[in-house]
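**Q** I'll drop the sequence and a predicted model, then ask my questions.
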Amino acid sequence: MSERQTYNWKNHRLTYVRHKSLNPKSKETIVLVGGWCSAAGYWGLNIPFFRTLGDVIELDLVGHYPAEIFDQKKGLTLQDFLETQAQGIWASAGEKDITLVGHSTGGMAVLAIASLFPQRIKQVIAIAPYVHGPVPGILKIGVVGLRANLGTFFDFGFKIGKSLPKALQIGFSYGVYDSTAFHAREDIKQFLKEYNPQFECLNPRQILMILEMLDRTDIRPIVFGNQVPTLIMRGEEDPIIPGKDVMELERTTPHVKAVLFSQCGHFVHMEKQKAAEKVMKDFIVMKKSSTTKKSFF
């Protein structure tokens, strides 16, 4: 594995790691972008699979450790977020024939960037992508708090929350369909053990800034009519991203293959790892997608 590289763009710092392909004949370049509250190492379970298909670049999501927002007093707009994420992709992967893979907020980012720069993106895989605000449920409290200049209070609360014993496990338990089965897996136990130190380094204020931006976000006007071959995967029991939001994207995107996983929550690539990786391999290797065709697993 190569050393982590750093790229600065305006008010942001992004980092990335390039993993060389295990297949010398492959010419694929695959960029992975995690979701909200992800950190370095988030794709640890899936990187060995992606390396069988091509060179893999593990890229920070804007504002997520080790990424940094220099001046946190400045507001964060969707334009700033997408511009920074895109510049990180060009810096790490070049500017053509790129396969983008993103989960949740990262899924939102790769869909929008592919729509804005279709000549540079070869294909897109969006896993349970965030589509539009407002942010639902208890997370809205954090958004309102930041707008009311109570960010320091919520910083403190986030620090306490993520430092609690098994905080990371609790977070995944909320997002998966069968938390008992999920946490009983030996690979998941090892992943959480290795991932937790990076998760604990997340900056509360930066995470809250991203959340506040998401509350104001709507990528539907951006991705409407996108021509880039796209695979959208989501869980039937996702408690975080409303299925109706993703279905709307599926209906309005011409070259999309939509795959719905039964008895699965938000973390499709982890919960249904083998099935999800088979779907992704078929999509990447075939290098084409069907038009608004839905499959079920």
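**A** Arrived safely, thanks for sending.
**Q** From now on I want contacts and neighbour counts done on CA atoms only, so please keep to that.
**A** Fine.
**Q** Number of residues surrounding His183?
**A** The tally of other residues near His183 (other Cα atoms under 10 Å) stands at 16.
**Q** How is Asp55 classified with respect to secondary structure?
**A** For Asp55, the assignment made with DSSP: H, G, I helix; E, B strand; the rest coil gives strand.
**Q** ok, now which ones touch the residue nearest to Gly145 when sequence neighbours are not counted?
**A** Among residues not flanking Gly145 along the chain, Gly151 sits closest, at 6.0 Å (Cα to Cα, 6 or more residues apart in numbering). Listed by Cα atoms under 8 Å, 6 or more residues apart in numbering, the contact set of Gly151 reads 142, 145, 205.
**Q** separation between Gly151 and Met1?
**A** Gly151 sits at a distance of 37 Å from Met1 (criterion: Cα to Cα, to the nearest Å).
**Q** ok, which stretches of this protein are helices?
**A** Read by DSSP state H, the chain holds these helices, from start to end of the chain: 47-51, 78-93, 105-116, 139-147, 151-163, 167-175, 179-184, 186-199, 204-215, 220-223, 243-252, 268-271, 273-286.
**Q** Stretch 99-115: how far from the chain's middle?
**A** The chain centroid and the centroid of stretch 99-115 are separated by 7 Å, computed with Cα atoms, centre = their mean, to the nearest Å.
**Q** what about Pro165, neighbour count?
**A** Applying other Cα under 10 Å, we find 9 residues neighbouring Pro165.
**Q** I misspoke; the intended subject was Asp215.
**A** For Asp215, the count of nearby residues is 18 (other Cα under 10 Å).
**Q** Let me see the contact set for it.
**A** Residues counted as contacts of Asp215 (Cα under 8 Å, 6+ apart) are 132-135, 143.
**Q** Phe261 too?
**A** 233-236, 268, 272, 296-297.
**Q** Show only the entries of those residues found in strands.
**A** Among the contacts of Phe261, the residues falling in strands (DSSP state E) are 233-235, 296.
**Q** For ChimeraX, write the selection for the buried entries among those.
**A** When burial is assessed using 16 or more other Cα atoms under 10 Å, the buried subset of these is captured in ChimeraX by this command:
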select :233,234,235
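**Q** Please compare the first structure with the one that follows:
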Amino acid sequence: METLTIPDFTTDPFFGLEDAWVETAPGELTHYHELGEGTPVVFLHGSGSGVSAAANWWLNLPELSKHCRTIAVDLLGFGQTIEAPDSEFGIKAWVEHVVRILDALGIEKTWLVGNSLGGWVAFQFAIDHPERLAGIISMGTGGAPRTKALASHAKPTMTPDGIRQALLDFVVDPSLVSEELVNSRYAAASREGATERFRAVVAARDIDRETLPLDMDVLSKLDIPVLLIHGREDKVIPMSRSLQLLDVIPHADLHLFSQCGHWSQVERAEDFNKVVASYLSTRG
């Protein structure tokens, strides 16, 4: 297998995370951030404009890495991960990408922490590869047919104002949407080829939402610990989604954050980190 050249790229210093790369398939170079030691916990981001592992988890990895080995990855089609020319996007493709990452890093079994799309990927992973999974923590999990969508999320505008509005729709507290965060997300969304790539992944996501929703019958037999986290004021994916999963998954617990939208790991970062660290320590 020909060795791929690591790109000349450094994650925005705003996020304070160091870059790492691993070759996960011929022509495929996965970008990720890793901190800490011990039980592996893989973090899966959502699907907003300009999203990346760093842009989802920069407030969580430094604290949670005190308790476990944290690995936040850029999924195929997102961030700085380089996909092979014949790569396809979609829920099954993202699950298999996570499998390849685990194999490349020598991880037999892991926890998955997923936000929005990442939560959907985590549960589909549990359906397809239960033997590789120790447990799931998910926030605002996707994977259900859409009844109503925010325009900023379904059809985002790739301008600074469009990015700002999308981020504002994630939170209750608008002060969290700083100019530094907007500028970083816009810069990521504006890189060469990023717009076309983003359209492709959003199209795949939306097709699979209708054609490959999570199989609740399989999830009803899931025999791993699951922590569902949801912001009570989530406008992107309503709280009822986590209530639905809670009703189905036998070993699921639910933690609701008040005055919190779709971005609980950012809007309630300190509390989120305590909840997740406590859950992992008692079940990991």
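**A** That came through fine. A quick note: this is a predicted structure, and the numbers were derived from the prediction, not measured.
**Q** on that earlier part again, now the buried members of the contacts of Gly151 of the first structure.
**A** Buried residues within these, counting neighbours by 16+ other Cα under 10 Å: 142, 145, 205.
**Q** What's the match for the second one in the second structure?
**A** In other words, Gly145 of the first structure. With TM-score structural alignment defining the correspondence, Gly145 of the first structure maps onto no position in the second structure.
**Q** can you check Asn226 of the first structure too?
**A** The equivalent of Asn226 of the first structure in the second structure is Leu222 (alignment by TM-score structural alignment).
**Q** quick one: contacts for the closest residue in space to that match that isn't next to it in sequence?
**A** Counting by Cα to Cα, 6+ apart, the nearest residue to Leu222 of the second structure once its immediate chain neighbours are dropped is Ile249, at 6.4 Å. Ile249 of the second structure is in contact with 219-222, 226, counting by Cα under 8 Å, 6+ apart.
**Q** how close does Ile249 of the second structure sit to Gly143 of the second structure?
**A** Distance, Ile249 of the second structure to Gly143 of the second structure, by Cα to Cα: 15 Å.
**Q** Equivalent analysis for His230 of the second structure, please.
**A** Using Cα to Cα, we find His230 of the second structure at a distance of 15 Å from Gly143 of the second structure.
**Q** out of the contacts of Gly151 of the first structure, which one sits closest to Gln198 of the first structure?
**A** Arg205 (16.3 Å; Cα to Cα).
**Q** Tell me which residue of the second structure matches up with that closest one.
**A** Superposed on the second structure with TM-score structural alignment, Arg205 of the first structure falls opposite Glu196.
**Q** if we can go back for a sec, the match of Asn226 of the first structure against Pro250, yeah?
**A** Yes - in this structure, Leu222 of the second structure sits in contact with Pro250. The criterion is Cα atoms under 8 Å, and the distance is 6.8 Å.
**Q** more neighbours, the two?
**A** Relative neighbour count places Leu222 above the other of Leu222 of the second structure and Pro250, with 20 against 16, counting by other Cα under 10 Å.
**Q** so how far is Leu133 of the second structure from the more buried one?
**A** As judged by Cα to Cα, Leu222 of the second structure and Leu133 of the second structure stand 11 Å apart.
**Q** Quick check: neighbours shared by those two?
**A** Ala126.
**Q** The aligned residue in the first structure for His67 of the second structure and Pro229 of the first structure, how far apart?
**A** For His67 of the second structure, the aligned position in the first structure is occupied by Leu53, per TM-score structural alignment. Leu53 of the first structure sits 17 Å away from Pro229 of the first structure, going by Cα to Cα.
**Q** quick one: which of these two has more around it?
**A** In this comparison of Leu53 of the first structure against Pro229, neighbours counted by other Cα under 10 Å, the higher total goes to Pro229 at 25 against 21.
**Q** Quick check, the more buried one in contact with Val256.
**A** Yes - the pair Pro229 of the first structure / Val256 is scored as a contact, 6.1 Å apart, by Cα under 8 Å.
**Q** what residue of the first structure takes the place of the residue nearest to Leu222 of the second structure?
**A** Applying TM-score structural alignment, one finds that Ile249 of the second structure aligns to Thr253 in the first structure.
**Q** about what we covered before: among the contacts of Ile249 of the second structure, which one sits closest to Gly114 of the second structure?
**A** Of all the contacts of Ile249 of the second structure, Gly114 of the second structure sits closest to Val226, with 11.3 Å by Cα to Cα.
**Q** Could you tell me how far Asp55 of the first structure is located from Gln273 of the first structure?
**A** 20 Å.
**Q** I'd say Leu208 of the first structure and Ile141 touch.
**A** No - look at Leu208 of the first structure against Ile141 with Cα under 8 Å: they stay out of range, at 10.4 Å.
**Q** Those two - which one has more neighbours?
**A** Summary of the neighbour comparison: Leu208 of the first structure and Ile141, criterion other Cα under 10 Å, with Leu208 having more neighbours (23 against 12).
**Q** What lines up with Ile127 of the first structure in the second structure?
**A** In the superposition onto the second structure, Ile127 of the first structure corresponds to Met139 when matched by TM-score structural alignment.
**Q** Its match contacts Trp120, doesn't it?
**A** No - under the criterion of Cα under 8 Å, Met139 of the second structure is not in contact with Trp120, lying 9.5 Å apart.
**Q** Overlap in contacts, these two.
**A** Here Met139 of the second structure and Trp120 share the contacting residues Gly114, scored by Cα under 8 Å, 6+ apart.
**Q** Look up how far Gly114 of the second structure lies from the most centrally placed residue in the second structure.
**A** Of all residues in the second structure, the one closest to the mean position by Cα atoms, centre = their mean is His45, 1.8 Å from it. Counting by Cα to Cα, the separation of His45 of the second structure from Gly114 of the second structure is 6 Å.
**Q** Report how many residues lie close to the equivalent of Val121 of the second structure over in the first structure.
**A** Val121 of the second structure is assigned Ala109 in the first structure as its aligned equivalent, the criterion being TM-score structural alignment. Residues contacting Ala109 of the first structure under the criterion other Cα under 10 Å number 31.
**Q** before we move on, what about Pro238 of the second structure?
**A** When counting by other Cα under 10 Å, one arrives at 18 neighbours for Pro238 of the second structure.
**Q** likewise Pro213 of the second structure?
**A** Look at Pro213 of the second structure: counted by other Cα under 10 Å, it has 16 neighbours.
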